[in-house]
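Colleague: For reference, the sequence and a predicted model appear below.
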Amino acid sequence: MKFRRSAAAALGTGATATATLLAVIGGSVPATAATPSPSASAALPDGLYGTGDPTYDGVWRQSLALLAQRTVGVWPARESVAWLAGQQCTDGSFAAFRADPAKVCDARTMVDTNSTGAAVQALAEIGGHEARVKKSVAWLKSIQNADGGWGYSPGGATDANSTSVVIGALAQAGETVPDVRRNGRSPFDALAKLALPCTGEDAGAFAFQPDTKGALVANADATAAAVLGMNGETLAVTRQGDAGSAPACDKVPADEPEQAGDNGAAWLARALAEDGHLTSALPGAEDQPDYGNTADAVVALSSAHLDDQAAVPLRWLEAHSADWAAQAGPAAYAQLVFAANAARDGDVHDFGGRDLVALLNATGPAPESTDETGTAGQSTDEDREDEKDKKDDGGGLSTVWAVGAGLLVGAIAGFVLIGRGRKRQRP
């Protein structure tokens, strides 16, 4: 089954042409990029990963990079964590990028759920910044739609990708996802409404959103996201072990969201069976491989215990993704790290002869440490409060810690550690 993913389906209506090109070709921005934030300055901020314009994906790519580093035992540079934390608005939300973090967020600041959800996952994983994570979670809860889900922008129509990113953020922050409800409806209820029935060739797939006529059209990007969402997982998951053949699509009971996730995974397995990769198409252009969505599909299949089905696309990525990742940058390397770490036969240090960890690290500041057992000098909210108390009491901070405390006014946390297991949440 060859899957054609159009730019409109990938990004939803209202996205700019530039964001569309970045998402479909580069694979480095969320599935629903909105109108751009204020343009970035010519000089990139200290601590930011990648060399491309961060206007559309600064927070997203930073969050994925930090999560991927923690997944493989790397403690990121403190300035890279500080940059991400410093992007947070006072109400807890995040925009795709704020060129001047010192400027207070206002009604013109285009905050979104994808950037906020990704940042929560990253900051919570790194740890030590519960206050900031709690504030972001409160903001996400405050804008939950009446159907239980989330759109890209506050108040926007629910879509599968945004809802799934937020589910991962809630789970990583310690929330009981089925209990996060609006009008009695949970995030799982919202995703269930976007699942195609168990009939026809697209049985079990998920739509991004209903189309203009209310019909559900299968979307690989949305399906990969929804598989994780229905299982209460973040963008990074643990190796689950192989369950053998892909299950047949089965009717989803209201109290078993995991069955809907299994249905979506079975559809992905069929979609990948022909070519070993997913395919995207831009209007007027020839079909081309969709590297980012293929990597996301590997993670989704592995999360559903379908390692045998994930093996072929994993091998395809090993053989063909080098140029794409080098061009797309840190988020692309992070997606490959997620895929290699989640799949049974993946190796992040030998991915088609490449060391994904070294390549990812090279896109940002040198890591503090590669020792997973230590904190590598990372500061936390509590650390800075203690240092402030000492200063108030007459104790002097060293120059290093004074600078570090000033930089880290934003906090640290992180995306889900792929190598760390987490039980699925059921309603």
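Modeller: Good, I have the coordinates.
Colleague: contacts, neighbours, all on C-alpha from now
Modeller: Noted.
Colleague: Could I get the full set of strands for the stretch 101-250 of the chain?
Modeller: Counting by DSSP state E, counting those that start in this stretch, the stretch 101-250 of the chain has strands at residues 111-112.
Colleague: Use this one as the comparison:
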Amino acid sequence: MAPTASLAQQAPAPHSGAPLARRAATALAAALVLGAAAAPAAYAAVPGSPSAAAKKLPDGLYGTKDPQYDGVWRQSLALLAQHTVGVRPAASGVRWLVGQQCADGAFTAFRAEPGKPCAAKAMRDTNQTAAAVQALAALGGHGDAVDKAVGWLKSVQNDDGSWSSMPGSPGDANSTSVVIGALSAAGQKPASVTSKKHKTPYDGLLTFRLGCAGTEDAHGAFTFQLKGAAPNADATAAAATGMLGKGFVVAPAGRGAHTPVTPPACKDGKDEKAGPVSAAQAADGGAAYLVAQLDKSGRHLLSAMPGAEPQPDVGNTADAVVALAAGGHGAEARRPLAWLQKNAADWARQGGPAAYAQLVLAAHATGSDPRSFGGTDLVTALNATGPEPAAVSGKHKDADASAKDDGGGIPWWIIGVGLAFGAGLGFLLSGRKRDRL
């Protein structure tokens, strides 16, 4: 689940756990390979500007790393995950998020001086804005902020019905999906939100569906963007959730009820079904693609840095769990969840609040206990990354102080990715967006 960018947009967009977190990281990876000019403006550091990490972090902010690229994203996911499992967040954490909103309703990744108006050139971000909407709508009591944010999101919808992370750019599947989730969370009907060309968000999202194109094992997949279209598991997970009108939080998939995964019916590289593909059919085809990829890799998804061997991708696997649960595919969702329970603890410790939140939401989607997740109490660990919660349902408010440590034992694949980024890139955002290259 993380936010998107532009070329390196084959980087991240918050959506899905996605991410911004990982998307920003992927964007930076693209910059390393293609040159600094390839880095999306949304994540480019301003020359000479002091890093927020060099200053005292704001009161109420979750995490200890520089929030320049993912502050609103990680805050939103943390607050949303806490609310979902019965934790009432600290008022200071909610105030911080609300205070990040610009007068026009949009959110940027981070405003160091929220008391000052957002500059006209400030990089407003649909992913950060949509994540904030989902969190504030769930918490309640922030109707004006939610309405303004939704109004801004509608104002930057592309003609084809899609959204990009940065308004004015070609749309992408992840950004479109996270906005759909925000619209639903705010009580809107996504199908009634139309562009100037009378296209809905679902129309926009369907443009990224590859369907029956390509090889058989790619049938049902979505691409991140139309330029350089290729099957993308992260984009498919986001789209499979978005096509169902759902966001980061999905109702638990019951263990009794089970909807079989149905791949698209294909013939000669085209959908066998006559007429347009429905949103539900597109979501189910995406789920079938995810299941095939998970089975192929050993119940987890893979990502690869440019020039590197494919590595296990914890964040995208968590997104796939939510996507499968959203479609009612409970049995298929619990298989990658079991892999996460065995392998995700160190990744979350390194990733911080957005990563913990992503795992909490994956556990919730499958009806699993996030307080007993492969030996880790995800709720306590998440609580420890921010201000002390106002109330914790059924638990003591004392959080495990050791969970505040973003370091710890790091799996070999994370070490490899970290080396690729270099010591200066200390923000592995949530985990969702972003291994798009």
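Modeller: On my side now, so go ahead. Remember, it's a predicted structure, so these values are computed and weren't measured experimentally.
Colleague: Superposed, what's their TM-score?
Modeller: In this superposition the chains share a TM-score of 0.79, using TM-score structural alignment, normalised by the length of structure 1; 356 aligned residues with a Cα RMSD of 2.4 Å.
Colleague: Without its sequence neighbours, what residue ends up closest to the aligned residue in structure 1 for residue 231 of structure 2?
Modeller: Matched to structure 1 by TM-score structural alignment, residue 231 of structure 2 sits across from residue 218. Using Cα to Cα, 6 or more residues apart in numbering and skipping the chain neighbours, the partner closest in space to residue 218 of structure 1 is residue 207 (4.8 Å).
Colleague: Now do the strands in the stretch 301-437 of structure 2.
Modeller: Going by DSSP E, counting those that start in this stretch, the stretch 301-437 of structure 2 shows strands at 301-303, 311-313, 391-392.
Colleague: What span of structure 1 is the first one aligned with?
Modeller: The counterpart of strand 301-303 of structure 2 in structure 1, counting by TM-score structural alignment, spans residues 278-280.
Colleague: Show me how far that stretch is from its chain's centre.
Modeller: Here the centre of stretch 278-280 of structure 1 is set off from its chain's centre by 19 Å, with Cα atoms, centre = their mean, to the nearest Å.
Colleague: what does the longest helix seen in structure 2 contact?
Modeller: Longest helix in structure 2 by number of residues (criterion: DSSP state H): helix 279-297. When contacts are defined by Cα atoms under 8 Å, 6 or more residues apart in numbering, helix 279-297 of structure 2 is touched by residues 202, 206, 209, 211, 217-222, 233, 236-237, 239-241, 243-244, 261-264, 300-301, 320, 323-324, 327, 332, 336.
Colleague: Report the buried residues of stretch 321-338 of structure 1.
Modeller: 321-322, 324-325, 328-338 (16 or more other Cα atoms under 10 Å).
Colleague: tell me which of the residues you listed is nearest to residue 156 of structure 1?
Modeller: Nearest to residue 156 of structure 1 among the buried residues of stretch 321-338 of structure 1: residue 331, at 25.0 Å, using Cα to Cα.
Colleague: Skipping adjacent residues, who's closest to the closest one in space?
Modeller: Leaving aside its sequence neighbours, residue 331 of structure 1 is closest to residue 61 (4.7 Å, by Cα to Cα, 6+ apart).
Colleague: Tell me how many other residues crowd residue 8 of structure 1.
Modeller: Number of residues near residue 8 of structure 1 (other Cα atoms under 10 Å) recorded here: 17.
Colleague: Distance-wise, check it relative to residue 35 of structure 1.
Modeller: Distance of residue 8 of structure 1 to residue 35 of structure 1, given as Cα to Cα, to the nearest Å: 14 Å.
Colleague: Over to residue 331 of structure 1?
Modeller: 20 Å.
Colleague: what's the answer for residue 224 of structure 1, then?
Modeller: 24 Å.
Colleague: Compare those two and say which one has the larger neighbour count.
Modeller: residue 224 (29 against 16).
Colleague: Pull up the distance across stretch 181-189 of structure 2, start to finish.
Modeller: Stretch 181-189 of structure 2 has its terminal residues 10 Å apart, counting by Cα to Cα.
Colleague: In structure 1, what range does that stretch match?
Modeller: Counting by TM-score structural alignment, stretch 181-189 of structure 2 corresponds to 168-176 in structure 1.
Colleague: Alignment lookup: residue 193 of structure 1 to structure 2.
Modeller: Using TM-score structural alignment, residue 193 of structure 1 lines up with residue 207 in structure 2.
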